[in-house]
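Student: can you look at this prediction? I've put the sequence above it.
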Amino acid sequence: MAQIASQLVGALEGLVGSRLPFRLQAWDGSVAGAPGAPVLVLRNRRALRRLLWAPGELGLARAYVSGDLELGPGEDLYQVLAEVAHFAERPEIRDLHLGAADLAGPAGRRVVGVLARVGALGPRPVPPPEEARQQGRLHSRGRDRAAISHHYDVGNEFYRLVLGPSMVYSCAYWTPQGKSLEDAQAAKLDLICRKLGLRPGMRLLDVGCGWGSLVLHAAEHYGVHAVGVSISAEQVALARERVEAAGLADRVEIRLQDYREIPDGPYDAISSVGMAEHVGSAQYRVYAAGLHGLLAPGGRLLNHQISRRPDLPGVPHSTSPFIDRYVFPDGELSPIGSTVASLEEAGFEVRDVEALREHYALTLREWVANLEAHWPQAVRLAGRGRARVWRLYMAASALAFEENRIGINQVLAVRTTSRGESRLPATREEWLLRPAERADGAELRVAKQGS
């Protein structure tokens, strides 16, 4: 079949009523589309079949993850994703589902005819193996463990390639003094410790502790006794190794434990960094009330969480099918206002909200660069499909933060005393003092075990 690409582009542009934001290269080598636009390569007929059975984001993701769809040589992933996202947000495209009604008219029948001629019609392709298959009641403890395992238990060495030596998997904090991702992650850990007002001897609980970076920083630099909990077995194993290697086993405990199972409050301070997105709206009151109950009166909570924009009138909210199937199964984003309201309903007094949207965009671009710089090793460690998932989701997320489609916020909240006291200093400047800068002259660094 000669010039497959021109037939496809002509039929699709007739259906959507406008030029496509990309050029198509078909498996016969033909290329068609707007001059100068990014090139998408259809490596086989199955790429079209995936799009026919799952029109839109999910079909595109399945085709890319499986390798049926590629970028043209030298194409910039960020540019392609931006062009496709802006095109998909147009009302006439957003309302197009390629269902029976859309394909019943002359333009739809032309698309079906072209697909039939090029051999793209056929049975539903099997999704790539990287797609999650969640079972059980939503946000039950068993299902949550499976969801967390899907994302985090993919190999600690793979994550080390992407995240770098810090092993911090959340938004960094880019200060003027910082020169690298490592500097920015260290600044973020220190910012959290300062916002929590950590001092030697305090008890810190880190909910969703990842590979233990925050509890290690807090114990070493602020002298706290820290407990980190995670339900990722691989994270917990490596975090425990890091604690032992740092000589901090007398002050840091890492547990394989659900946030709903923590029995040993009260804690003087609680951090939750990049964990609340996994809780889900149905469980958020349980989450907030549980943390309130674990915190001592006068204690502080630092809740670091991605947010989405509020729903617009007439535009129903929809979860990204790619993110839900391939990246964070059962994850949910809420507007920052809903998060603040839920924390207040649980009894917290919210004292400060800091938006870090631009910081996360920079962080994600650094992670993508790390992944691409170590691509052969990443494929060897995690498989080509999973490496492609991570590249796609991190690049798309960077653009979403840059374009204000999602945000990230640190919320500082307090469990006030029975008399309504917050025990916070009077100004933000005082909140952020390090121990050595405070009036009591507490030591900045605490000697490690055995030193």
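Tutor: Noted; the coordinates are in hand.

Student: only C-alpha atoms from now on, for both contacts and neighbour counts.
Tutor: Fine.

Student: contacts for the helix or strand where D206 lies?
Tutor: Assigned by DSSP states H and E, D206 belongs to strand 203-207. Strand 203-207 has contacts (Cα atoms under 8 Å, 6 or more residues apart in numbering) with 214-215, 224-230, 259, 267-273, 275.

Student: any buried residues in it, and which?
Tutor: For strand 203-207, the neighbour count (16 or more other Cα atoms under 10 Å) marks 203-207 as buried.

Student: immediately after that strand, which helix or strand?
Tutor: helix 213-222.

Student: what lies in contact with the very next helix or strand once past that next one?
Tutor: Sequence-wise, the next helix or strand downstream of helix 213-222 (DSSP H and E) is strand 225-230. Residues outside strand 225-230 that contact it (Cα under 8 Å, 6+ apart): 201-210, 212, 215, 218-219, 236, 251-259.

Student: if we can go back for a sec, could you save the buried residues of strand 203-207 as CSV and add columns showing distance to L115?
Tutor: Shown next, in CSV, are the buried residues of strand 203-207 (distance: Cα to Cα, whole Å):
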residue, distance to L115
R203, 63
L204, 60
L205, 57
D206, 53
V207, 50
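
Student: could I get the full set of strands for the stretch 151-300 of the chain?
Tutor: 203-207, 225-230, 252-256, 267-273, 295-308 (DSSP state E, counting those that start in this stretch).

Student: to W53, which of those lies closest?
Tutor: strand 295-308 (28.1 Å; Cα to Cα).

Student: for the closest residue to K188 other than its chain neighbours, the count of nearby residues, please.
Tutor: Nearest non-adjacent residue to K188, counting by Cα to Cα, 6 or more residues apart in numbering: Y173, 4.8 Å away. The tally of other residues near Y173 (other Cα atoms under 10 Å) stands at 24.

Student: next up, a structure to set beside the first:
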Amino acid sequence: MPDAALRLTRLLEQLLGTPLPVRIRAWDGSQAGPPGAPMLVARNRRALRRLLFKPGELGLARAWVAGDLTVEGDLYTALDLIAGLVWERDEDAPGLTRTLRDPGARAAVRGLVRLAGPPLPPAPPREEVRRRRGRLHTRHSDRRAISHHYDVGNDFYELVLGPSMVYSCAYWPAPGPGATLEQAQHDKLELICRKLDLKPGRRLLDVGCGWGSMAIHAAREHGVSAVGVTLSREQAAYARKRVADEGLTDRVEIRVQDYRDVDDGPYDAVSSIGMAEHVGAAPYLEYARALYALLGPGGRLLNHQIARRPQRDESTYRVDEFIDAYVFPDGELAPLGTTVTQLERAGFEVRDVESLREHYALTLRHWVANLEAHRDRAARLAGPGRARVWQLYMAASAVAFERNRIGVNQVLAVRPPESGGSGMPLRARTWGAKTA
């Protein structure tokens, strides 16, 4: 009688010291676990070998990307249920090293090894980043990391992001029928333009411009001259075509350029939307100072950036293992307070902070729905493994925002003029009406 699922469930519960919150179906067709719960499907023994070799989220991710592990039922519910086992273990909870001092835990591991069978370990899926030696966040390493994430194919991103081609948190209205991703992304770009007080004749620098959406919106709707910089050649080519199609080549310039090499200031405003996560903790002050130097007195910066919660050990800012290995190589997340401090150290006066955490969860759920609605085409465009990477990354990120493990914030800062004024309205958040 097939019993791999029951044996696997009992051994994992013995090792973890807690009941599994999900149901398991094993490679022999057997099932075990709470009735009605989402089902983790281990399609072969290799799925277990991946978990044994790399316990935690990276092992789970490798099994998912390779297609060895799938979920039947609601993916969000499954991720929510296992969050406490994988991502949210208490800092004071015993780690695996301490757990394995217990004879029962060691016996469970031996049982899992026998159940998994040889050989061990499997090679990582080819979609995983192959690490190279050298310093992080050099111009060369940043170009390589950006290419890994953004040069997946513009057709693939069109499928996921929709017509707006905006790859950052949208700005949603109050819950109700009729809200669309496209409108919410338009409203986000408009919100940023109003916070930056963009007007005809002013100059905007969009750092990490992506496919050109912010630069195009600012030029078309607010009459500015915009420069967008990106390290992705695929993005730049796509953005330039959009600019030409909009008839904005006289007002929008798209460059393949590192922000550290921009030297044609002063600008009246700088937008950095979903780019600062790539900068890194060590160079962050350099980033802030570079943007400060590119602004004229009274110029505004809108820094839209994902933040993580403070933790006891602040020696690393690296993103989760799965995201670092498959999605954003070398990405680093800092707490909001650290970001504000660095901007202030660079000379900025921080004038407003707005959290959009729930907005990003909604945005990600829409992206996942787009991907799942075109699953076969996504697999053809990017490859089956890469499509699974993006599905897991976006769904898990949505759950992380919903559970308040991470947040996203718009920080509005000003380069103060010598007079001490800021040019800001006396009452904050008066960007509800379009400026003249």
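Tutor: Cool, the structure landed. Keep in mind the model is a prediction, meaning the values are calculated, not measured.

Student: hmm, back to that, mean shift of the strand holding D206 of the first structure relative to the second structure?
Tutor: For strand 203-207 of the first structure, the mean deviation from the second structure after alignment is 0.3 Å (mean Cα distance after the TM-score superposition for the first structure).

Student: quick one: that strand to helix 213-222, angle?
Tutor: Relative orientation of strand 203-207 of the first structure versus helix 213-222 (axes from the mean of the first three to the mean of the last three Cα atoms, to 10 degrees): 160 degrees.

Student: which residues does the equivalent of the residue nearest to K188 of the first structure over in the second structure contact?
Tutor: Aligning on TM-score structural alignment places Y173 of the first structure opposite Y171 in the second structure. Neighbour list for Y171 of the second structure: 184-185, 187-188, 356, 359 [criterion: Cα under 8 Å, 6+ apart].

Student: Y171 of the second structure and D187 of the second structure: what is the separation?
Tutor: Distance of Y171 of the second structure to D187 of the second structure, computed by Cα to Cα, to the nearest Å: 6 Å.

Student: then R194 of the second structure?
Tutor: Taking Cα to Cα, one finds R194 of the second structure at 10 Å from D187 of the second structure.

Student: okay, those two: which has more neighbours?
Tutor: Neighbours were counted for R194 of the second structure and for D187 using other Cα under 10 Å; R194 has more, 20 against 16.

Student: count the residues that sit near the aligned residue in the second structure for P129 of the first structure.
Tutor: Using TM-score structural alignment as the criterion, P129 of the first structure maps onto R126 of the second structure. Applying other Cα under 10 Å, we find 13 residues neighbouring R126 of the second structure.

Student: got it, and A379 of the second structure?
Tutor: Residues near A379 of the second structure, counting by other Cα under 10 Å, number 16.

Student: the one 5 residues further on too?
Tutor: Residues contacting P384 of the second structure under the criterion other Cα under 10 Å number 17.

Student: with A47 of the second structure as the reference, measure out to it.
Tutor: 17 Å.

Student: one more: L336 of the second structure?
Tutor: Distance from L336 of the second structure to A47 of the second structure, by Cα to Cα: 37 Å.

Student: ok, now S30 of the second structure?
Tutor: Counting by Cα to Cα, the gap from S30 of the second structure to A47 of the second structure is 15 Å.

Student: again with E349 of the second structure
Tutor: From E349 of the second structure to A47 of the second structure the distance is 51 Å (Cα to Cα).

Student: now swap in Q311 of the second structure and tell me
Tutor: Counting by Cα to Cα, the gap from Q311 of the second structure to A47 of the second structure is 31 Å.

Student: so which of those two has more stuff around it?
Tutor: More crowded of Q311 of the second structure and A47, by other Cα under 10 Å: A47, with 25 against 11.

Student: which helix or which strand is home to that one?
Tutor: helix 45-53.

Student: and that helix, how far from the first structure on average?
Tutor: Averaged out, helix 45-53 of the second structure is 0.8 Å away (mean Cα distance after the TM-score superposition for the first structure).

Student: how far does whichever helix or strand comes after that helix sit from the chain's center?
Tutor: Next helix or strand after helix 45-53 of the second structure toward the C-terminus (DSSP H and E): helix 57-65. How far helix 57-65 of the second structure lies from its chain's middle: 17 Å, per Cα atoms, centre = their mean, to the nearest Å.

Student: so which elements touch the next helix or strand after helix 57-65 of the second structure?
Tutor: Moving toward the C-terminus from helix 57-65 of the second structure, the next helix or strand (DSSP H and E) is strand 69-72. Where contact means 3 or more Cα pairs under 8 Å, 6 or more residues apart in numbering; DSSP states H and E, strand 69-72 of the second structure is packed against strand 39-42, helix 57-65.

Student: okay if I get these as CSV plus distance to G117 of the second structure and mean neighbour count?
Tutor: Formatted as CSV, these follow (distance: least, Cα to Cα, whole Å; neighbours: other Cα atoms under 10 Å):
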stretch, distance to G117 of the second structure, mean neighbour count
strand 39-42, 14, 22
helix 57-65, 16, 23
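
Student: and those as JSON lines, adding distance to A325 of the second structure?
Tutor: Below are those laid out as JSON lines (distance: least, Cα to Cα, whole Å):
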{"stretch": "strand 39-42", "distance to A325 of the second structure": "22"}
{"stretch": "helix 57-65", "distance to A325 of the second structure": "8"}
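
Student: tell me the angle the helix or strand containing G385 of the first structure makes with helix 57-66.
Tutor: Assigned by DSSP H and E, G385 of the first structure falls within helix 384-402. Comparing the axes of helix 384-402 of the first structure and helix 57-66 via the same axes, to 10 degrees yields an angle of 130 degrees.

Student: what's the distance between the closest residue to Y259 of the second structure other than its chain neighbours and I254 of the second structure?
Tutor: Nearest residue to Y259 of the second structure, sequence neighbours excluded (Cα to Cα, 6+ apart): V207, at 6.5 Å. Distance, V207 of the second structure to I254 of the second structure, by Cα to Cα: 10 Å.

Student: over to L58 of the second structure?
Tutor: Counting by Cα to Cα, the gap from L58 of the second structure to I254 of the second structure is 37 Å.

Student: for E221 of the second structure, same thing?
Tutor: Distance from E221 of the second structure to I254 of the second structure, by Cα to Cα: 18 Å.

Student: same check on R106 of the second structure?
Tutor: Taking Cα to Cα, one finds R106 of the second structure at 57 Å from I254 of the second structure.

Student: for the stretch 101-250 of the first structure, what spans make up the helices?
Tutor: 106-117, 141-152, 156-163, 181-195, 213-222, 233-245 (DSSP state H, counting those that start in this stretch).

Student: since that was my last question, I'll sign off now.
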